[in-house]
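Q: what's the 3D shape of this:
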Amino acid sequence: MSTILTKENIQLNVQLANKEEAIRKTGEILVEKGYVAADYIEKMLEREELTSTYMGNFVAIPHGTEDAKELVKESGLSIIQVPAGVDFGDGNMVKVLIGIAGKNNEHLDILSQIAIVCSEEENIEKIVEAKDAQTILDLFEEVN
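A: A predicted model of the protein is given here:
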């Protein structure tokens, strides 16, 4: 996951007012790092309207709709740590946002790696409590 996830793609101690701001911020990192075109953020918001990307365990995985594929330049991830949490509706608090941009069919591999990391509650706690980006990066690199 070396070029898909780097320390620069991880933001710690972020305060977010609401779900839309959370999704935009997650997408902005993907845009800034050159993984996706700017329009991808709107597709992430559209996706959220279809069905929530809240996965349980304080984790949400915002990503674009099916038709957003042509906006993806290369596969990439963004991770935002929100220790205070952000409300994703229905009482679901999110403390870890993982933005995904998958080129071709790579998003399935990326999702399976994220699922492995996030299936362990202790890993979520480590991400929420991490004091530096390297700690989070190490968790994801252990999966590879």
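
Q: going by C-alpha atoms from here, please, whenever you check contacts or count neighbours.
A: Will do.

Q: name the element the spatially most central residue of the chain belongs to?
A: In the chain, the residue lying closest to the centroid (C-alpha atoms, centre = their mean) is Ile98, at 1.3 Å. Assessed by DSSP states H and E, Ile98 sits inside strand 93-101.

Q: structure for this one too, so we can compare:
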Amino acid sequence: MAKEILGEDNIELNVELNTKEEAIRFTGEILVENGYVESSYIDKMLEREKVTSTYMGNYVAIPHGTEDAKSSVMETGISVVTVPHGVDFDGNVVKILVGIAGKGDDHLEVLSKIAIVLSEEENIDKIVNAGSKEEIIRIFDEVN
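A: Have a look, this model is predicted:
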């Protein structure tokens, strides 16, 4: 049976992160710990960030691996980390980190769902201020 893409184990609320690198590592580590990716994927997430920023606007960054990181992905999954005090991404404040690992072309479907959720400013506030992991899962489950 395939793992669920976003479960409670993939979410961390109210985290304090000091740097962009720390934020990306933390987001990737969740994917590693829960069996979605091999640890080498985190280096590819950092490599991707050097090529092009994963900051998307609206207090959101979506760290993910480079194209050649696909072999490190075991299952499709996402991690969600809220950083209410924000972390600096090259002059931009990020309060929500969504780490993505997509097996095959799964990442395209996952990305579009995430984009729909995070395009609503109201959802950004709800996610940053979420009191529970269940709340975040509900917000993402509302989009189908």
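
Q: the strand holding Ile98 of the first structure packs against which elements?
A: Secondary-structure packing of strand 93-101 of the first structure (3 or more C-alpha pairs under 8 Å, 6 or more residues apart in numbering; DSSP states H and E): helix 19-32, strand 59-60, strand 76-87, helix 106-118, helix 121-129.

Q: want to throw these into TSV with distance to Asn144 of the first structure and mean neighbour count?
A: Formatted as TSV, those follow (distance: least, C-alpha to C-alpha, whole Å; neighbours: other C-alpha atoms under 10 Å):
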stretch	distance to Asn144 of the first structure	mean neighbour count
helix 19-32	21	21
strand 59-60	20	22
strand 76-87	15	23
helix 106-118	8	15
helix 121-129	15	17
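
Q: wait, which of these is closest to Glu48 of the first structure?
A: Counting by C-alpha to C-alpha, Glu48 of the first structure lies closest to helix 19-32 out of those; the figure is 8.7 Å.

Q: distance from the closest one to the second structure after superposition?
A: On superposition with the second structure, the mean distance recorded for helix 19-32 of the first structure (mean C-alpha distance after the TM-score superposition for the first structure) is 0.1 Å.

Q: elements contacting that helix?
A: Helix 19-32 of the first structure packs on helix 40-50, strand 76-87, strand 93-101, going by 3+ C-alpha pairs under 8 Å, 6+ apart.

Q: one more time with 6 Å, if that's ok
A: Here helix 19-32 of the first structure touches no other helix or strand, going by 3 or more C-alpha pairs under 6 Å, 6 or more residues apart in numbering; DSSP states H and E.

Q: what residues does it touch?
A: Outside of helix 19-32 of the first structure, the residues within contact range by C-alpha atoms under 6 Å, 6 or more residues apart in numbering are 16, 36-38, 41, 88, 99.

Q: from those residues, which two are the most distant?
A: Most distant of these, by C-alpha to C-alpha, are Ala37 and Phe88, 24.8 Å apart.

Q: okay, those two: which has more neighbours?
A: The neighbour count for Ala37 of the first structure versus Phe88, taken as other C-alpha atoms under 10 Å, is higher for Phe88 (20 against 17).

Q: residues in the first structure matched by stretch 7-25 of the second structure, start to end?
A: Using TM-score structural alignment, the residues of the first structure aligned to stretch 7-25 of the second structure are 6-24.

Q: since that was my last question, I'll sign off now.
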